[in-house]
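*Asks:* sequence isn't available, so here's the structure alone:
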């Protein structure tokens, strides 16, 4: 049985989650009210585990099934002798209840739960606040009293537990619909909703826990999932231990191309990350002015100074994978180097200015074996969108990028996504300390090294994204997030990819 601290690998949309619920009820004969009781009980157990000395509880409930879960919690709290304040946002709340939510209210009422009509200025009495106001069915912005109550919950300094999803958050995209609860803990049920782990979802969910409510595995076999979540187990499967007889020729040769004037460090970080990520050989093609510095910092990297596309051409016969873009710039020199790389037909990892050059050229890429790694701003330029359009539905954006440019696309950001056209993979690791220059350069080197070690493009992308984010989490755990540098990750990545952390 899955521990609540362990998130499942399958991610679902709201509609798919409802389909799982219907399947459990209609095909497997599990009464809906029993599922609601399980949800309320699971949330109450988690509440008491996190706040064991709790004496007073405030529960904000709506008239849907999410509110029914909250009413079950309130009834259980009342039975345990807690003082319980249950808030509703309109008069005649009971008139809007039906189905399982009505059954939950009838049960809660029987054990002594009373309702309080919320009004602006009403004091929140609980030491912990429970958000069971709005569920996954929300489609438009939160308005009126619900929005005002959410704002009051957010102004409180008391901890908040969100039932299934923070009210006001889109469970499909992680976008805030007007206003959303900022929870300290979110316990989600039956299906892990994809929006909890990306975009603004990561700011509003706090710690995310999961409970399947004891649904049989056969229920999940009946409903397609939306995306996959990459974790440590995936990394171990993709990178088994090396044989004792291994040699460098078996682990590929990565060449990093980039480092225009004033940006040599970007290309060097990518090369060093590739070397630390297990590539058999790593070379660097950069401006001649950067050769000495590169050799001084990373003598294991073979460095060549190139002044033009003609200079790099003879070097391109040796590598197995090219990483193009770190510090590349958008000059004529950069354009020539990118064109030569495209002409090789080798597997490519394209980042930074290589992506900007692609956007300017409007190149479709179905014939290329490449991995593209844009951040939201670069993705917007590539698609001709605004950055906020990319962010408001990152799943749609990564699929649109892949449909237009082919290959595999990594859309970086909170909850980075990798897509090869068949599946989307989400990385839930990582932290805000990664919001600094050079992180993308290190990532491109990691992905390039994994591609050179004969991982498929999508596996190299998703494993590289996870290893990069996990290394950042380990660094932050040691010394904090603020002031984290991209180069801090490089030694940790080595340990992550060796399954030592």
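*Replies:* Thanks, I have the structure now. What you are looking at is a predicted structure, and each value in this text was computed from that prediction instead of being measured.

*Asks:* drop to CA atoms for contacts and neighbour counts, all remaining ones
*Replies:* Will do.

*Asks:* in the longest helix that the chain contains, what counts as buried?
*Replies:* Criterion DSSP state H: the longest helix present in the chain is helix 457-479. Residues 457-476 are the ones in helix 457-479 that count as buried (16 or more other CA atoms under 10 Å).

*Asks:* give me the neighbour count for the residue nearest to residue 337 when sequence neighbours are not counted.
*Replies:* Spatial nearest neighbour of residue 337, chain neighbours left out: residue 309 (4.9 Å); criterion: CA to CA, 6 or more residues apart in numbering. For residue 309, the count of nearby residues is 18 (other CA atoms under 10 Å).

*Asks:* before we move on, what about the one 4 residues further on?
*Replies:* Residue neighbour count, defined by other CA under 10 Å, stands at 15 for residue 313.

*Asks:* can you pull the contacts of it?
*Replies:* residue 340 (CA atoms under 8 Å, 6 or more residues apart in numbering).

*Asks:* which SS class is the residue nearest in space to the middle of the chain?
*Replies:* Nearest to the mean C-alpha position of the chain, by CA atoms, centre = their mean, lies residue 415 at 1.8 Å. Secondary structure state of residue 415, per DSSP: H, G, I helix; E, B strand; the rest coil, is coil.

*Asks:* look up how far residue 11 lies from it.
*Replies:* According to CA to CA, to the nearest Å, residue 415 and residue 11 sit 12 Å apart.

*Asks:* tell me where the stretch 251-400 of the chain has helices.
*Replies:* Assigned by DSSP state H, counting those that start in this stretch, the helices in the stretch 251-400 of the chain fall at 264-276, 291-297, 309-312, 332-344, 353-361, 376-383, 387-392, 394-405.

*Asks:* what of the stretch 1-150 of the chain?
*Replies:* 14-26, 32-50, 65-79, 99-110, 144-155.

*Asks:* point out the most buried one among the ones you listed.
*Replies:* Comparing those by mean neighbour count (mean count of other CA atoms under 10 Å), helix 65-79 ranks first with a mean of 27.

*Asks:* quick one: list the elements packing against that one.
*Replies:* Helices and strands touching helix 65-79, by 3 or more CA pairs under 8 Å, 6 or more residues apart in numbering; DSSP states H and E, are helix 32-50, strand 56-61, strand 83-88, helix 99-110, strand 128-132, strand 160-163.

*Asks:* format those as JSON lines; extra columns: distance to residue 446.
*Replies:* Below are the helices and strands packed on helix 65-79 laid out as JSON lines (distance: least, CA to CA, whole Å):
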{"stretch": "helix 32-50", "distance to residue 446": "38"}
{"stretch": "strand 56-61", "distance to residue 446": "46"}
{"stretch": "strand 83-88", "distance to residue 446": "50"}
{"stretch": "helix 99-110", "distance to residue 446": "50"}
{"stretch": "strand 128-132", "distance to residue 446": "41"}
{"stretch": "strand 160-163", "distance to residue 446": "36"}
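
*Asks:* try this one side by side with the last:
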């Protein structure tokens, strides 16, 4: 089960290193990533925790969860490192005479957006109509601000029914599994009888350049004009919740992309600065690669007993394997 990388993968991983911020004394709290996960209903509390926690473990400075009040109390017991805000509400928790609407509920969340770099929408969100509408309003407001947006799980239902939320917005990443991918393709009349790479590219193109990570045996990544594959070895256990580590890692890479674009550190040597489109591809590939290595390490340790929580403890090691000096072929051969 030793890790090995193809020449193409090595080349992409080397490019990713250019956008990873160094650890410098001049940086202050928040510059290297302020992320919020929007999700977490009374039935699903693990998913938003795994996503926000992954963003923090990878290197984001501040990680928030914006969720339903009953979920908030539970999630706060998981870790004191995350900031949890009970600003979402489910329809069945509204009193009969309540005048709350998705618009009114979204105001407190929208007021937070200027303090954030990236939002993740969907982990543990559920399918309550009021929760979905509130999340949709937040996505539109985040788009207006040019923020990085990652959408997964039930957040993808919003895109299936209202693709205009992210159409033509190239700072968004969608991470569908096979069922979610088929649903998206059906809603947008995309032919899925073609090859996976062709279908993924067609969906991304139909959405106007949004980046798609189609999860599977290998992860297909496309923005509609260029398609790459992340074939970094992963684990063999398909337990639920592994995709939440992916969304959190993606959020941190998108936050680092913003810091790179703003020139918060000097690019070494004669390297030309990476363009926005390339940075999106690299962010998507990097998030996928970290998650797959986490899965590989967790499966090696736990085997069939592996659960989503087991990936979290391997995030730093996966980052070192992929991106730090001596961390590629030589280090990977030992795993």
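*Replies:* Looks like it arrived, so ask away. Model, not experiment: these values are computed from the prediction.

*Asks:* how about the contacts made by the equivalent of residue 320 of structure 1 over in structure 2?
*Replies:* Using TM-score structural alignment, the equivalent of residue 320 of structure 1 in structure 2 is residue 117. Contacts for residue 117 of structure 2 (CA under 8 Å, 6+ apart) come out as 33-35, 147-148, 255, 258.

*Asks:* top of those residues by neighbour count?
*Replies:* Most surrounded of these: other CA under 10 Å gives residue 35, at 31 neighbours.

*Asks:* and the gap between that residue and residue 232 of structure 2?
*Replies:* Distance from residue 35 of structure 2 to residue 232 of structure 2, by CA to CA: 26 Å.

*Asks:* now do residue 176 of structure 2
*Replies:* 18 Å.

*Asks:* same question for residue 286 of structure 2.
*Replies:* Taken as CA to CA, the span from residue 286 of structure 2 to residue 232 of structure 2 is 10 Å.

*Asks:* relative to its centroid, which residue of structure 1 is most remote?
*Replies:* The centre of structure 1 is farthest from one residue, residue 110, which by CA atoms, centre = their mean lies 42.3 Å away.

*Asks:* show me what that residue lines up with in structure 2.
*Replies:* Aligned counterpart of residue 110 of structure 1 in structure 2: none (TM-score structural alignment).

*Asks:* can you check residue 18 of structure 1 too?
*Replies:* When structure 2 is aligned by TM-score structural alignment, residue 18 of structure 1 is left unaligned.

*Asks:* just the buried residues of stretch 114-122 of structure 2, please?
*Replies:* 116-122.

*Asks:* no, scratch that, I was asking about stretch 224-232 of structure 2
*Replies:* Neighbour-count burial for stretch 224-232 of structure 2 flags 224, 227-232 (criterion: 16+ other CA under 10 Å).

*Asks:* and stretch 238-254 of structure 2, by the same measure?
*Replies:* Buried residues in stretch 238-254 of structure 2, defined by neighbour count with 16+ other CA under 10 Å: 241-254.

*Asks:* from the residues you listed, pick the one nearest residue 10 of structure 2.
*Replies:* residue 253 (17.9 Å; CA to CA).

*Asks:* which helices and strands does the strand or helix carrying the closest one pack with?
*Replies:* Residue 253 of structure 2 is part of helix 242-261, with elements assigned from DSSP states H and E. In terms of contact count using 3+ CA pairs under 8 Å, 6+ apart, helix 242-261 of structure 2 is assigned the packing partners strand 34-38, helix 46-58, strand 118-121, strand 148-151, helix 276-302, helix 309-312.

*Asks:* can you do 10 Å?
*Replies:* Here helix 242-261 of structure 2 touches strand 34-38, helix 46-58, strand 62-66, strand 118-121, strand 148-151, strand 172-174, helix 276-302, helix 309-312, going by 3 or more CA pairs under 10 Å, 6 or more residues apart in numbering; DSSP states H and E.

*Asks:* reformat these as TSV; add distance to residue 112 of structure 2.
*Replies:* Formatted as TSV, those follow (distance: least, CA to CA, whole Å):
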stretch	distance to residue 112 of structure 2
strand 34-38	9
helix 46-58	16
strand 62-66	10
strand 118-121	11
strand 148-151	14
strand 172-174	19
helix 276-302	24
helix 309-312	27
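
*Asks:* out of the helices of the stretch 1-150 of structure 1, nearest to residue 343 of structure 1?
*Replies:* Closest of the helices of the stretch 1-150 of structure 1 to residue 343 of structure 1 is helix 14-26, at 43.0 Å (criterion: CA to CA).

*Asks:* mind giving me the packing neighbours of the closest one?
*Replies:* Applying 3+ CA pairs under 10 Å, 6+ apart, one finds that helix 14-26 of structure 1 contacts helix 32-50, helix 217-221.

*Asks:* of all those helices, which one comes closest to residue 233 of structure 1?
*Replies:* Nearest of those (CA to CA): helix 217-221, 19.6 Å.

*Asks:* my guess is residue 476 of structure 1 meets residue 492, correct?
*Replies:* No: assessed by CA atoms under 10 Å, residue 476 of structure 1 is found out of contact with residue 492, at 11.1 Å.

*Asks:* circling back: turn the helices of the stretch 251-400 of structure 1 into a markdown table, including distance to residue 36 of structure 1.
*Replies:* Shown next, in a markdown table, are those (distance: least, CA to CA, whole Å):
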| stretch | distance to residue 36 of structure 1 |
| --- | --- |
| helix 264-276 | 49 |
| helix 291-297 | 59 |
| helix 309-312 | 64 |
| helix 332-344 | 56 |
| helix 353-361 | 48 |
| helix 376-383 | 39 |
| helix 387-392 | 31 |
| helix 394-405 | 30 |
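
*Asks:* which of those sits closest to residue 230 of structure 1?
*Replies:* So among the helices of the stretch 251-400 of structure 1, helix 394-405 is nearest, using CA to CA, at 15.3 Å.

*Asks:* rewinding a little: which of the helices of the stretch 251-400 of structure 1 sits most buried?
*Replies:* helix 264-276 (a mean of 28).

*Asks:* wait, what's in contact with residue 7 of structure 2?
*Replies:* residue 13 (CA atoms under 10 Å, 6 or more residues apart in numbering).

*Asks:* number of nearby residues for the aligned partner of residue 251 of structure 1 in structure 2?
*Replies:* Per TM-score structural alignment, the equivalent position to residue 251 of structure 1 in structure 2 is residue 32. A count of nearby residues for residue 32 of structure 2, using other CA under 10 Å, gives 26.

*Asks:* quick one: residue 32 of structure 2 and residue 63 touch, right?
*Replies:* No: with contacts counted by CA under 10 Å, residue 32 of structure 2 stays clear of residue 63, the gap being 11.1 Å.

*Asks:* so what sits against both of the two?
*Replies:* With CA under 10 Å, 6+ apart, residue 32 of structure 2 and residue 63 have common neighbours residue 252.
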